[in-house]
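> sequence and predicted structure, then a few things I'm wondering about:
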Amino acid sequence: MVTTDYTRRAMLGAAAAAGVSISARAQVNGTGRPRLRLGIIADLSGPYADLSRPSEVCARQALEDFNVSARGWDVDVLVADHQNKADVAAATARRWIDQDGLDALVDVSTSATSLAVNTIAREKNKVFLASGPGTSDLTGAQCSPNTIHWVWDTAMLARSLGSSVLRQGGDSWFFLGADYAFGHQLARDTTLVVQGGGGRVTGTVFHPFPGTTDFSSFLLRAQASGAKVLGLCNGGADLITCVKQAREFGIARRMKIVGLMTYDTMIHSMGLQEAQGLQIAATYYWDLNDRTRAWQARVQPKTPQLYPNMVTAGIYSSTMHYLKAVSDMGVAEAKRDGAAVIARMKAMPTDDDCFGPGRIREDGRKLHPVYLLEAKKPAKSRHEWDLLKVVETLSPEDSFRPIGEGGCSLVPT
């Protein structure tokens, strides 16, 4: 049996949904069946909300595909809005673990919130499967035996998309980023790639996050810099607004706009008329191959208005692999020792319909191919979500930071 337990503002809405109970807490020990509790902490009301909305659906699809009910397990899914505040995310994670018997966190989008939760998961010896955050510190200076970083990180975006644009002649960059951990790290990592490849950075500026809606002063500084490339180190609604305002000001005619962290969800939101020609790096897209298309067909009826992106597909993928490890160990042992679950997950090869075959390194980095994609011209699109074409497929080794460069204490020296 799978139940869903929302926190605070979402709880009454959940109670109104057919078949959903808000009394799951009282059932923890009432059935005699093994029970797991998974938690998703994401931006449900801010600039990244559209990216996060399919999160629960994707987690539940993993439970359905793994057939937890037939295995005799009860699984609860808890969902909370972190409001883009690290203290809110940390307090939610601690409460879920201490009061609600949480076993695993399977997202925690954004860098600052994930770093806060990363510390708690280690302290409480729980499983943390980071899907949404970008900070490469999760497999670097702040790596943990309780954490796997699943989908992407800033180092990957810099090495894949940054290198590709540099090869295309984009040898001078101006960076505009969000003023928090993610934006700073993405600008830093891409600067290293650009300069290492013989390019130069003419300037970097950060906008307040969240809350900025007028980017004109920042964009005009970029235009005045003389750089060939405008590297956007933000995401969600902020990136969409930046692209639209850059086109309004005519900046796109003089500079190549690169959204270093752009999802297909965001391409859909801005429309192909605005997005055409934009190149992005992604580890998942619904139309990559027969497996991704088959998975999309299964999940689409449950989220018809918003296709899953690589982060929410990562929630499916990481949940599936977690369930395989729990099955291998036994539920009781998995609940007792989160670090042991992570070790078992690292020892097992990964394979699922979203990301295909892969593996997990000692530093907690999940490895899989990276795809360079380009937004189609409107005339080339067959339907609303036919947005991107594959330009290049990169190996994990060419895309993710080498294991010896992150400074992770888990890596043998």
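Perfect, I can see it now.

> drop to CA atoms for contacts and neighbour counts, all remaining ones
Will do.

> the longest helix anywhere in the chain packs against which elements?
Using DSSP state H, we find that the single longest helix of the chain is helix 310-329. Helix 310-329 sits against helix 49-52, helix 55-66, helix 338-347, with contacts defined as 3 or more Cα pairs under 8 Å, 6 or more residues apart in numbering; DSSP states H and E.

> which one of those helices lies nearest to residue 158?
Smallest distance to residue 158 across the helices and strands packed on helix 310-329 (Cα to Cα): 20.8 Å, for helix 49-52.

> to the chain's geometric centre, what's the distance from the closest one?
Put simply, helix 49-52 sits 10 Å off its chain's centre (Cα atoms, centre = their mean, to the nearest Å).

> contacts made by that helix with the rest, please.
42, 43, 44, 109, 236, 265, 266, 306, 308, 309, 311, 312 (Cα atoms under 8 Å, 6 or more residues apart in numbering).

> likewise stretch 212-223?
Under the criterion Cα under 8 Å, 6+ apart, residues 174-176, 203, 205, 207, 230, 238, 241-242, 245-246, 251, 254-255 lie in contact with stretch 212-223.

> try 6 Å this time
Stretch 212-223 has contacts (Cα atoms under 6 Å, 6 or more residues apart in numbering) with residue 174.

> distance from the chain centre to it, please.
The chain centroid and the centroid of stretch 212-223 are separated by 26 Å under Cα atoms, centre = their mean.

> if we can go back for a sec, ok, and what's touching the longest helix of the chain?
With contacts defined as Cα under 6 Å, 6+ apart, helix 310-329 is touched by 55, 58, 59, 62, 131, 132, 151, 284, 334, 345.

> next up, a structure to set beside the first:
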Amino acid sequence: MRKLLTSVAAIGLLAAPALAQVSDDKVKIGILNDQSGVYANFGGRYSYEAALMAVEDFGGTVLGAPVEVTTADHQNKADIASNIARQWYDTEQVDSIMELTTSSVALAVQALSKEANKITITTGAATTELTGAQCSPYGFHWAYDTHALAVGTGGALVEQGGDTWYFLTADYAFGYSLEENTGNFVKANGGEVVGAVRHPLASTDFSSFLLQAQASGAKVIGLANAGADTQNAIKQAAEFGIVQGGQRLAALLFTLSEVNGLGAEAAQGLTLTESFYWNRTDASREFGKRFLERTQAMPNMIHAATYSAVTSYLKAIEAAGTDETEAVAAKLKELPVQDLFAENGVVAANGRMIKDVYLMEVKAPDQITEPWDYYNVLSTIPGDVAYIKPAESGCPLVTQ
């Protein structure tokens, strides 16, 4: 009996240091995004489910401590998001906040988290400022950004002769960034931006904006918005006969969720850029089918990237032997990202996770062979082409 008690005590002593390296004896992740507004299907509760799947697939614990996931709706308002983040950090023992759809929200929460010495991994927002001038040593950007969208969709349409552009832009940080990045890319490739108009987030009537775009005579109308805003703009453009009149619509941020919401008939022929497609590889198909069984929807790039971000965060804690922020941030930048979302992903010094992205075309309805099989993959854009080179990003963390 004495030997047994001694053995049990020894096991306890061996286990204790590992658990002691985890603050509050648990790891808690917050998924903060829009769950009731214009981006509710873009990320929303589906991103929360993706995070839960990642934790379950990891085994539910790290360094012997349980992993918890909490979630909240920021309503696309930076002040609400910041208040939730403060409460999570101050009273609810949240260690890291992820997803952060809406660029104004992501910038605010990343800045607050820097002060709080906490890690953020953004998968839902797009602005390049997150890894540019407003980068953070504890801030990471995982799924896509406005530069990758500009190179993908913008580049494809310029090559196809779309050399004059007019932008219909969401009136906040994301829209400005997407318009600027795409406009710069168009001009650098010999095209011209003939004008732009900005609309409020969550608009329901795009008629005046679309009429201005139509009157511009531009070959391409760039929709620098996302979610339900893009869906509504495309539907209303059809009512004005814009495409029938010879102009093209560029859905600069459009995902599988919005294609499904719009319907294949209305979306067919659209060119878009995503960093994930469920029907591209065996690993993505397996994940997609599990996700579909759980949510009754196929994952888009935000959902898959959230799964990847949570998994990478837990791997970094495991590799660091602690959940201490500095050590985990260092491991996130050191470890390769190899999973169902990223093949040979690399995290740069500015926090940008660099991987390939894909130029897609929405199939005609008669080409769709199974539910959610909406895309033809037109080309693969290498990560070092899609994303701004870290040394050129404007991030003060990058020294070379």
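The structure has been received and is ready for your questions. None of these values were measured; they are calculated from a predicted model.

> who wins on neighbours among the contacts of helix 49-52 of the first structure?
Neighbour counts for the contacts of helix 49-52 of the first structure (other Cα atoms under 10 Å) peak at residue 308, which has 30 neighbours.

> to which residue of the second structure is that residue aligned?
Counting by TM-score structural alignment, residue 308 of the first structure corresponds to residue 299 in the second structure.

> again, but for residue 233 of the first structure
In the second structure, residue 233 of the first structure lines up with residue 224, judged by TM-score structural alignment.

> helix, strand or coil for the residue lying closest to its match once chain neighbours are set aside?
In space, residue 224 of the second structure comes closest to residue 169 once its chain neighbours are excluded; the distance is 4.5 Å by Cα to Cα, 6 or more residues apart in numbering. Per DSSP: H, G, I helix; E, B strand; the rest coil, the secondary structure class of residue 169 of the second structure is strand.

> residue 169 of the second structure maps to what in the first structure?
So residue 169 of the second structure corresponds to residue 177, using TM-score structural alignment.

> quick revisit: what's the average distance of the longest helix of the first structure to the second structure?
Using mean Cα distance after the TM-score superposition for the first structure, helix 310-329 of the first structure ends up 0.7 Å from its aligned counterpart in the second structure, as a mean over the superposed pairs.

> quick one: that helix to helix 55-66, angle?
40 degrees (axes from the mean of the first three to the mean of the last three Cα atoms, to 10 degrees).

> what residues of helix 310-329 of the first structure count as buried?
Of the residues in helix 310-329 of the first structure, 310-326 count as buried by neighbour count, 16 or more other Cα atoms under 10 Å.

> repeat for stretch 380-399 of the second structure
Buried residues in stretch 380-399 of the second structure, counted by 16+ other Cα under 10 Å: 381, 383, 385-388, 390-391, 393-398.

> can you pull out the strands in the stretch 101-250 of the first structure?
With DSSP state E, counting those that start in this stretch, the ranges of strands along the stretch 101-250 of the first structure come out as 104-105, 127-130, 147-149, 172-178, 200-207, 229-233.

> who touches the residue most central in space within the first structure in this structure?
In the first structure, the residue lying closest to the centroid (Cα atoms, centre = their mean) is residue 132, at 2.5 Å. By Cα under 6 Å, 6+ apart, the residues touching residue 132 of the first structure are 107, 109, 311.

> to which residue of the second structure is it aligned?
By TM-score structural alignment, residue 132 of the first structure lines up with residue 124 in the second structure.

> how much space between that match and residue 168 of the second structure?
Residue 124 of the second structure sits 21 Å away from residue 168 of the second structure, going by Cα to Cα, to the nearest Å.

> helix/strand/coil for the match of residue 308 of the first structure?
coil.

> contacting residues for it?
Applying Cα under 6 Å, 6+ apart, no residues qualify as near residue 299 of the second structure.

> pretty sure residue 38 of the second structure is touching residue 228, no?
Yes. Counting by Cα atoms under 6 Å, residue 38 of the second structure sits close enough to residue 228 to count as a contact (5.2 Å).

> who has more neighbours, those two?
Neighbour count, other Cα under 10 Å: between residue 38 of the second structure and residue 228, residue 228 has more, with 24 against 19.

> burial measure for residue 195 of the first structure, as a count.
Counted with other Cα under 10 Å, residues neighbouring residue 195 of the first structure total 15.

> now which residue in the second structure aligns to residue 146 of the first structure?
Alignment note (TM-score structural alignment): residue 146 of the first structure maps to residue 138 of the second structure.
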